[in-house]
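Undergrad: next one to model:
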Amino acid sequence: MTVQDPSPFPGSQPSQVAFHRSELNVILSLYGRMVAAGEWRDYGISCLRDAAVFSVFRRTAEHPLYRIEKRPKLRNRQGQYCVVGMDGQILKRGHDLRAVLRVLERKLIRVVE
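TA: From the prediction side, this is the model:
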C-alpha cells in the first residue's frame, strides 16, 4: 500500500502552519480557566507560513499579554512550542506543549490564592 502526499507538490512544505485539534484542546483548557479567573478576555489565532500563533488578550483592543507559538522548524532544536510575553521575551520553550504552558498555569495559581 502506498501513501500519497496530499499536497499538490510532492515533498513540499505546507503553505501554512496550524494547531492540531489536540493542541488546541490543551490551550483552550488553560484559556477557559484563565477566563473564569478574570485574567483573560479574548484570543486570536494566526496561521502563518512558518508558525501558528495563539494570542491572549486582557482586552480586545490592546497588544496580546501572551503568545503561544508553534514553530515546526525548531522541532529538532529547542522545541517547537514557546510562550512569549508582552515584551517579546520568551518565557518558556520546549517540545511538550503541556510543559511549556505550565509557566502560565503558575500565574493562575497566584490569581486563585
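Undergrad: hey, let's count contacts and neighbours off CA atoms from now on
TA: Fine.
Undergrad: can you map out the strands along the protein?
TA: For the chain, the strands defined by DSSP state E cover 42-47, 52-57, 66-70, 81-85, 90-94.
Undergrad: so can I have TSV of the ones you listed showing mean neighbour count?
TA: Listed next are the strands of the chain as TSV, based on neighbours: other C-alpha atoms under 10 Å:
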stretch	mean neighbour count
strand 42-47	15
strand 52-57	21
strand 66-70	23
strand 81-85	22
strand 90-94	17
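Undergrad: following up with a second sequence; could you model it the same way so I can compare the two?
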Amino acid sequence: MGVVTPFPLARGAPTQIGFDRAELTRILDIYGRMVAAGMWRDYAIELGRDAAVFAAFRRAAERPEYRVEKRPDLRGRQGMWALVGEAGAVLKRGHELASVLAPLERRLLKLVD
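TA: Down below sits the predicted model:
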C-alpha cells in the first residue's frame, strides 16, 4: 500500500477576510431599503487579505457612494468597522457594525419621511 502524506494546513491568520451571515444580513437589509427608496442601484463585495469591503453605488459606472469596511487588524485600536464616503474620507469608525451603519439609517429615515 501507498503512504498517505497529510496536506499541510496554514495555521494562524486567515488568507481571506469575509463577512459572516449576520453582518451581511445587516448590510444587505440597509442596501435593500436604500434601493427601494431609489438611492442605490448596485453593489460590489471585495474580499481580500486585509479587509472585506461592501460598496454601494448610485449608478454602476461611478465610484461607490459608501463603503462598509471590515478590517480585523484594527479590532484592538479604532474598531474593525468603518464607513467610508465617496471621496475616501472615513465618516464613522467603531467596534460595532450597528453604530457604524447608524448614519445610513438616519439618512434613510429622512428619505422616507
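Undergrad: using JSON lines, please lay out the strands of the first structure together with distance to Val17 of the first structure.
TA: Formatted as JSON lines, these follow (distance: least, C-alpha to C-alpha, whole Å):
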{"stretch": "strand 42-47", "distance to Val17 of the first structure": "6"}
{"stretch": "strand 52-57", "distance to Val17 of the first structure": "5"}
{"stretch": "strand 66-70", "distance to Val17 of the first structure": "8"}
{"stretch": "strand 81-85", "distance to Val17 of the first structure": "12"}
{"stretch": "strand 90-94", "distance to Val17 of the first structure": "17"}
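Undergrad: out of the ones you listed, nearest to Gly32 of the first structure?
TA: Shortest distance between Gly32 of the first structure and the strands of the first structure, using C-alpha to C-alpha, is found for strand 42-47: 10.4 Å.
Undergrad: and the closest one against the second structure, how far off on average?
TA: Once fitted to the second structure, strand 42-47 of the first structure is off its aligned match by 0.3 Å on average (mean C-alpha distance after the TM-score superposition for the first structure).
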